[in-house]
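Asker: sequence plus predicted model, see below.
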Amino acid sequence: MDGTAPKDAGAAEAGAPDVIGTVDIARIMHAIPHRYPFLLIDRVVEVVRNHSAVGIKNVTVNENFFQGHFPGHPVMPGVLIIESMAQTAAVLVVETLGEEAAGKVVYFMSVESAKFRRPVQPGDQLRIHVTKDRNRGNVWKFNAVARVDGVSVAEATYAAMIMSKAAGS
């Protein structure tokens, strides 16, 4: 699929999940404001609107953070793994809200229970599994697990808020 929404979302079976295909990098860049070097997901391979998403981050030795973290032993910083989780969740929010999200930004609010299980290194592919826990108004809470080759490398619970962009943004 090209990642576009079905033309008649109302035609889906009642109670059936609203699943869309791959969200490519162009659509991610349309959905969230992040750009190099801070765009930390390459695609979202599965979105179940209002429920879950799976983001992909291909980790390469060319990442700018590897110059200093750590020279001779490159390790992806844990906070950037958490940020890739947040960006995957932001795409889920925008895909869920559709036109209602136009002109808005998803802001990170809190992180709880972050755990890092093993280092992420060049050549790894992060698969970021994000599940919506709940949302109330413009505040959304998520659970996420990042895996490499099916093995958990990090997990966290976090919250985000969708808001209008500040004037002049």
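Answerer: Structure's in. What do you need?
Asker: going forward, measure contacts between C-alpha atoms and count neighbours the same way
Answerer: Noted.
Asker: state the helix or strand in which the residue nearest to residue 143 when sequence neighbours are not counted lies.
Answerer: Nearest residue to residue 143 in three dimensions, chain neighbours excluded: residue 157, at 4.4 Å (Cα to Cα, 6 or more residues apart in numbering). Here residue 157 is covered by strand 151-164, with elements defined by DSSP states H and E.
Asker: okay, now the one to match up with it:
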Amino acid sequence: MTESKSLSFKVPELPMNIQTIRSYLPHRYPFLLVDRVTEISEHGIVGYKNISINEEYMQGHFPNYPITPGVLIIEAMAQISGILGFVMNDETPQAGSLFLFAGAEKVRFKKQVVPGDQLILKSELVMQKRGIYKYLCTASVDDVVAATAEIIISHQKLEQA
């Protein structure tokens, strides 16, 4: 992914650390699944999640052979896509909107993700229409694709009380 010279939005300082990520995502432990963002371009984003045996889900998801649940890999792809949505719209959850996971299509799992892996998350915007965004996402480990999906996100304005 190459960075465009004429971005239509302001890119935050990179790499984006966990404090900055927390300003974009409303998720918190144990459900915050993006540890760092390393690249942002006009249509895409790259980040990662470090996979640790200390994750709560590892204690019960095949305890003798711990692997990351596929649904959490999909959620991580949705979260990195949500960050891109916020950045492209120059918004944060504090500004009164959310990017909500609305669906996943063409999901495929190709490699197990285990403790010690660094799950590289890539998301590219492929469609935006009336507050609905579709992203082509990949999650990989050591340059081997672990999962792919088309992630659909809905941009919602929150009602102010």
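Answerer: Okay, I see it. Given the structure is predicted, the values throughout are model-derived calculations rather than measurements.
Asker: ok, back up a step: the strand holding residue 157 of structure 1 vs structure 2, average distance?
Answerer: Compared with structure 2 after the fit, strand 151-164 of structure 1 shows a mean deviation of 0.7 Å (mean Cα distance after the TM-score superposition for structure 1).
Asker: and that strand, which stretch of structure 2?
Answerer: Mapping strand 151-164 of structure 1 onto structure 2 (TM-score structural alignment) gives residues 144-157.
Asker: quick check: buried residues in the matching stretch?
Answerer: 145, 146, 147, 148, 149, 150, 151, 152, 153, 154, 155 (16 or more other Cα atoms under 10 Å).
Asker: what do you get for stretch 55-69 of structure 2?
Answerer: 57, 58, 66, 67, 68.
Asker: same question, stretch 35-44 of structure 1
Answerer: For stretch 35-44 of structure 1, by 16+ other Cα under 10 Å, it's 39, 40, 41, 42, 43, 44.
Asker: circling back to that earlier point, in JSON lines, list the buried residues of stretch 144-157 of structure 2 along with distance to residue 41 of structure 2.
Answerer: Shown next, in JSON lines, are the buried residues of stretch 144-157 of structure 2 (distance: Cα to Cα, whole Å):
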{"residue": "145", "distance to residue 41 of structure 2": "21"}
{"residue": "146", "distance to residue 41 of structure 2": "23"}
{"residue": "147", "distance to residue 41 of structure 2": "22"}
{"residue": "148", "distance to residue 41 of structure 2": "20"}
{"residue": "149", "distance to residue 41 of structure 2": "20"}
{"residue": "150", "distance to residue 41 of structure 2": "19"}
{"residue": "151", "distance to residue 41 of structure 2": "18"}
{"residue": "152", "distance to residue 41 of structure 2": "19"}
{"residue": "153", "distance to residue 41 of structure 2": "18"}
{"residue": "154", "distance to residue 41 of structure 2": "21"}
{"residue": "155", "distance to residue 41 of structure 2": "20"}
